[in-house]
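Enquirer: Sequence and predicted structure are below.
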Amino acid sequence: MEKPPTILMVVAVALTNGEGRFLLQRRPAGKQHGGLWEFPGGKVEPGETPRAALVREVNEELGIALDPGAIQPAAFADGAAATHEGGIVILFYSCRRWQGKPVATDGATIGWFAPGEAARLAMPPLDIELLAQLSGGGG
């Protein structure tokens, strides 16, 4: 019997400030999607819940602590993954409360963008889809 492909589960978040802007990070050159802007997040590790993965990844990437009670499901996107044969599913959340001030790590750049500003940035395809859903434009 043929083994079904494994899906890569990823989480991402729209950290939204009180001015209707959300945080995006620009991937460092030399990494997959280098130079493109994306929502913060990362892979769900074995035995980890999506919310726990999101709290961990955002802390690693931005040095902030998400308030688990403030993490709300927002959307999802799926598609082919360049480095994973079974495809990728991104569970997308929104969050308005956290502790600390976000800072870029690992050579990334961060910025706060209104939806219209973000739509003009170079982004990976699934982040474009998530942005459209976040902005109410569907996918």
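Expert: The structure has been received and is ready for your questions. Numbers count the residues shown, from 1 in each chain.

Enquirer: use CA for all of it now, contacts and neighbours both
Expert: Will do.

Enquirer: By residue count, tell me the biggest helix in the chain.
Expert: Looking across the chain with DSSP state H, the single longest helix is helix 50-62.

Enquirer: And the contacts of that one?
Expert: 10-13, 40-45, 64-66, 68, 71, 91, 102-106 (C-alpha atoms under 8 Å, 6 or more residues apart in numbering).

Enquirer: Buried among those residues? Need that as a selection in ChimeraX.
Expert: Of the contacts of helix 50-62, the buried ones go into a single ChimeraX selection, burial set by 16 or more other C-alpha atoms under 10 Å:
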select :10,11,12,13,40,41,42,43,44,64,65,66,71,91,102
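
Enquirer: Second structure follows, compare the two:
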Amino acid sequence: MTGLISVAGAAVVDSLENPSRLLIARRSAPPQFAGMWEFPGGKLEAGESFEDALHRELLEELGITVRLGAEVEADAEGGWPLNERAVMRVWFAELLQGEPLPLQDHDELRWVSLSDGDEALALPWIPADLPIVRSLLERVDSGVLSGKGLRG
């Protein structure tokens, strides 16, 4: 897994303790992903942890601060494969401050219900994010969202 680009993603929910909604973002670029939905986040900068990257990216992209919960763990070592060059790790995050706005890379934000996974699954997701959505819905059903030892 060395040499891969590391990406941090957030599954922003309305509550880590009792989540009912998920905040998702629609890409405005690049052309092959424009109009598709994804988890907000982005690439790690040199020397940056995944958690620090998430806090930075969510502030830059959406204008929000969050409290991190549990990681939505992937089956693959190192995270969720995005393509042959990049891997993403995703954490549940609860909105702490700010009104989410599509400030960078997105043209729309939407809260979708977690009580009925069909709403989220019916949307056109970036293909690499769809397995993460399925895993996330399973985690919400099992109630495993809060993390231990993560900074808010």
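Expert: That came in fine, so what should we check first? Worth saying up front: this structure is predicted, and the values here are computed from it rather than measured.

Enquirer: Need the TM-score between these chains.
Expert: Superposed pair, TM-score by TM-score structural alignment, normalised by the length of structure 1: 0.81. Supporting alignment: 128 aligned residues with a C-alpha RMSD of 2.2 Å.

Enquirer: Just to be sure, which of the contacts of helix 50-62 of structure 1 are found in strands?
Expert: Residues of the contacts of helix 50-62 of structure 1 located in strands (DSSP state E): 10-13, 41-43, 65-66, 91.

Enquirer: Sort out which one of these lies nearest Arg21 of structure 1 for me.
Expert: Comparing these against Arg21 of structure 1 with C-alpha to C-alpha places Val13 closest, at 12.9 Å.

Enquirer: need the contact list for the aligned partner of that closest one in structure 2.
Expert: Counting by TM-score structural alignment, Val13 of structure 1 lines up with Ala10 in structure 2. Applying C-alpha under 8 Å, 6+ apart to Ala10 of structure 2 gives the contacts 39-41, 54, 90-93.

Enquirer: Among the residues you listed, which one is most surrounded by other residues?
Expert: Within the contacts of Ala10 of structure 2, neighbour counts (other C-alpha atoms under 10 Å) peak at Ala93, which reaches 29 neighbours.

Enquirer: To which residue of structure 1 is it aligned?
Expert: When structure 1 is aligned by TM-score structural alignment, Ala93 of structure 2 is paired with Cys95.

Enquirer: Roughly how far does that match sit from Trp37 of structure 1?
Expert: As judged by C-alpha to C-alpha, to the nearest Å, Cys95 of structure 1 and Trp37 of structure 1 stand 18 Å apart.

Enquirer: Equivalent analysis for Ala75 of structure 1, please.
Expert: 18 Å.

Enquirer: Have a look at those two and say which one is more surrounded.
Expert: Taking other C-alpha under 10 Å, Ala75 of structure 1 and Trp37 do not tie; Trp37 has more neighbours (24 against 19).

Enquirer: For the more buried one, list the residues it contacts.
Expert: Trp37 of structure 1 makes contact with 24-27, 121-124, according to C-alpha under 8 Å, 6+ apart.

Enquirer: Could you save these as a markdown table and add columns showing neighbour count, distance to Ala132 of structure 1 and secondary structure?
Expert: A markdown table is the format used below for these (neighbours: other C-alpha atoms under 10 Å; distance: C-alpha to C-alpha, whole Å; DSSP: H, G, I helix; E, B strand; the rest coil):
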| residue | neighbour count | distance to Ala132 of structure 1 | secondary structure |
| --- | --- | --- | --- |
| Leu24 | 22 | 14 | strand |
| Gln25 | 22 | 17 | strand |
| Arg26 | 22 | 18 | strand |
| Arg27 | 21 | 20 | coil |
| Leu121 | 15 | 13 | coil |
| Ala122 | 15 | 14 | coil |
| Met123 | 22 | 12 | coil |
| Pro124 | 16 | 13 | coil |
